[in-house]
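Undergrad: please work out how this folds:
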Amino acid sequence: MENQQQTWIDLAIAAMDKAYVPYSNFPVGACLVSKSGKVYQGLNIENASFGLTNCAERTAFFKAISEGEQEFQYLVIAGHTPDPISPCGACRQVMVEFCEPTMPVLLVGDEGALKETTVGELLPYSFNGKDL
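TA: Below you'll find the model as predicted:
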């Protein structure tokens, strides 16, 4: 798992190089791993109308879902932050929609800053389909 984890970290970091961030200059990359073992990179894509910006995590999820994946085992999120990057609330809600609360999420910052957490820890007491 450690070699795989490093590969996933490297893919998330590599995705940052493709981010479209002309306004914030704050690239974020993600690597989402499906239960079938497929890997989906995501990156943030900004827009002059800031509300239309899409985060790296959601890009990875939407890409995977558009290709028929709906079960996931691991997510890595990487950003140029001194501490491990923190996903926004919208991304956390998307994680809750498609992942088990126990699914691991690895947050990566600059210079090897890492924090492993879970979807449930990122969004405790979440709103989900069971609430409808």
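Undergrad: only C-alpha atoms from now on, for both contacts and neighbour counts.
TA: Noted.
Undergrad: leaving out the residues flanking it, which one is nearest to K63?
TA: Y40 (7.1 Å; CA to CA, 6 or more residues apart in numbering).
Undergrad: right, and that neighbour touches I65 too?
TA: No: using CA atoms under 8 Å, Y40 makes no contact with I65, being 10.0 Å away.
Undergrad: second chain to compare with the first, below:
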Amino acid sequence: MKNKARLILLLSILGITFYCLFVQPELLGVRISKSLNFPLGSLISWLGIVAYTLLLHLFIKLPTKSILLKVDKVLRYFHIGMALFWLPMSYFISGNLAFAFQNKPIAFIIWIGYTLVILFFPLILLVLKLFNRAEK
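TA: All right, here's what the predicted structure looks like:
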């Protein structure tokens, strides 16, 4: 029952994120804080990335081999940490909470890379899972 509640919560957050991104994108520009230049889109994106990460970790089962289990646990904590720190890292890279990279093409590339690593990291976990199956 606990996993069902988590699943529903995470899917709801992802649903709201996709709704805001694709159906009501004007909501992304609403300012939470004018003094910090903090748009709602930054918060929604961050919540979506964290929900995506946690949802994938619910579905990808841990390997049974002890060495792979240790590696997988470390990678999972690293991945969750990267997702949780996406907002602060994005602020650090861009210098603002609106993630405006004015005349900073290198910073933009670093930010895109960091975000893509978070989004594609589950592929590494899936490869570990497949590797574990191949050894049985």
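Undergrad: please state their TM-score.
TA: After superposition, the two chains reach a TM-score (TM-score structural alignment, normalised by the length of the first structure) of 0.26; 63 aligned residues with a CA RMSD of 5.2 Å.
Undergrad: returning to that earlier point: that's a strand at the residue nearest to K63 of the first structure, yeah?
TA: Yes: according to DSSP: H, G, I helix; E, B strand; the rest coil, Y40 of the first structure belongs to a strand.
Undergrad: what distance do you get for it to V33 of the first structure?
TA: Using CA to CA, to the nearest Å, Y40 of the first structure is found at 6 Å from V33 of the first structure.
Undergrad: what's the closest non-adjacent residue to the most centrally placed residue in the second structure?
TA: The centre of the second structure sits closest to I49, judged by CA atoms, centre = their mean, with a distance of 2.9 Å. Spatial nearest neighbour of I49 of the second structure, excluding adjacent residues (CA to CA, 6+ apart): A83 at 6.3 Å.
Undergrad: the one you found: what's it in contact with?
TA: W46, I49, V50, T53, I118 (CA atoms under 8 Å, 6 or more residues apart in numbering).
Undergrad: between Y40 and I65 of the first structure, which has more neighbouring residues?
TA: Y40 (24 against 15; other CA atoms under 10 Å).
Undergrad: what sits against the more buried one?
TA: Y40 of the first structure sits next to A30, C31, L32, V33, A60, F61, K63, A64 when contact means CA under 8 Å, 6+ apart.
Undergrad: most neighbours among the residues you listed, which one is it?
TA: Within those, most neighbours by other CA under 10 Å means A30, with 34 neighbours.
Undergrad: so it belongs to a helix, correct?
TA: No: assessed with three-state DSSP, A30 of the first structure is strand; it does not lie in a helix.
Undergrad: hey, where'd the strands end up in the second structure?
TA: For the second structure, strands defined by DSSP state E occupy the ranges 31-33, 38-39.
Undergrad: what's the longest helix along the first structure in contact with?
TA: As assigned by DSSP state H, the longest helix anywhere in the first structure is helix 2-16. Residues outside helix 2-16 of the first structure that contact it (CA under 8 Å, 6+ apart) are 27-31, 41-44, 76-79, 108.
Undergrad: of the residues you listed, which is the most crowded?
TA: Highest neighbour count within the contacts of helix 2-16 of the first structure, by other CA under 10 Å: A30, with 34 neighbours.
Undergrad: now for V117 of the second structure, how many residues are close by?
TA: 15.
Undergrad: please disregard the earlier target; I meant I124 of the second structure.
TA: 12.
Undergrad: now do it against V71 of the second structure, distance only.
TA: Separation of I124 of the second structure from V71 of the second structure (CA to CA): 11 Å.
Undergrad: nothing else from me, thank you.
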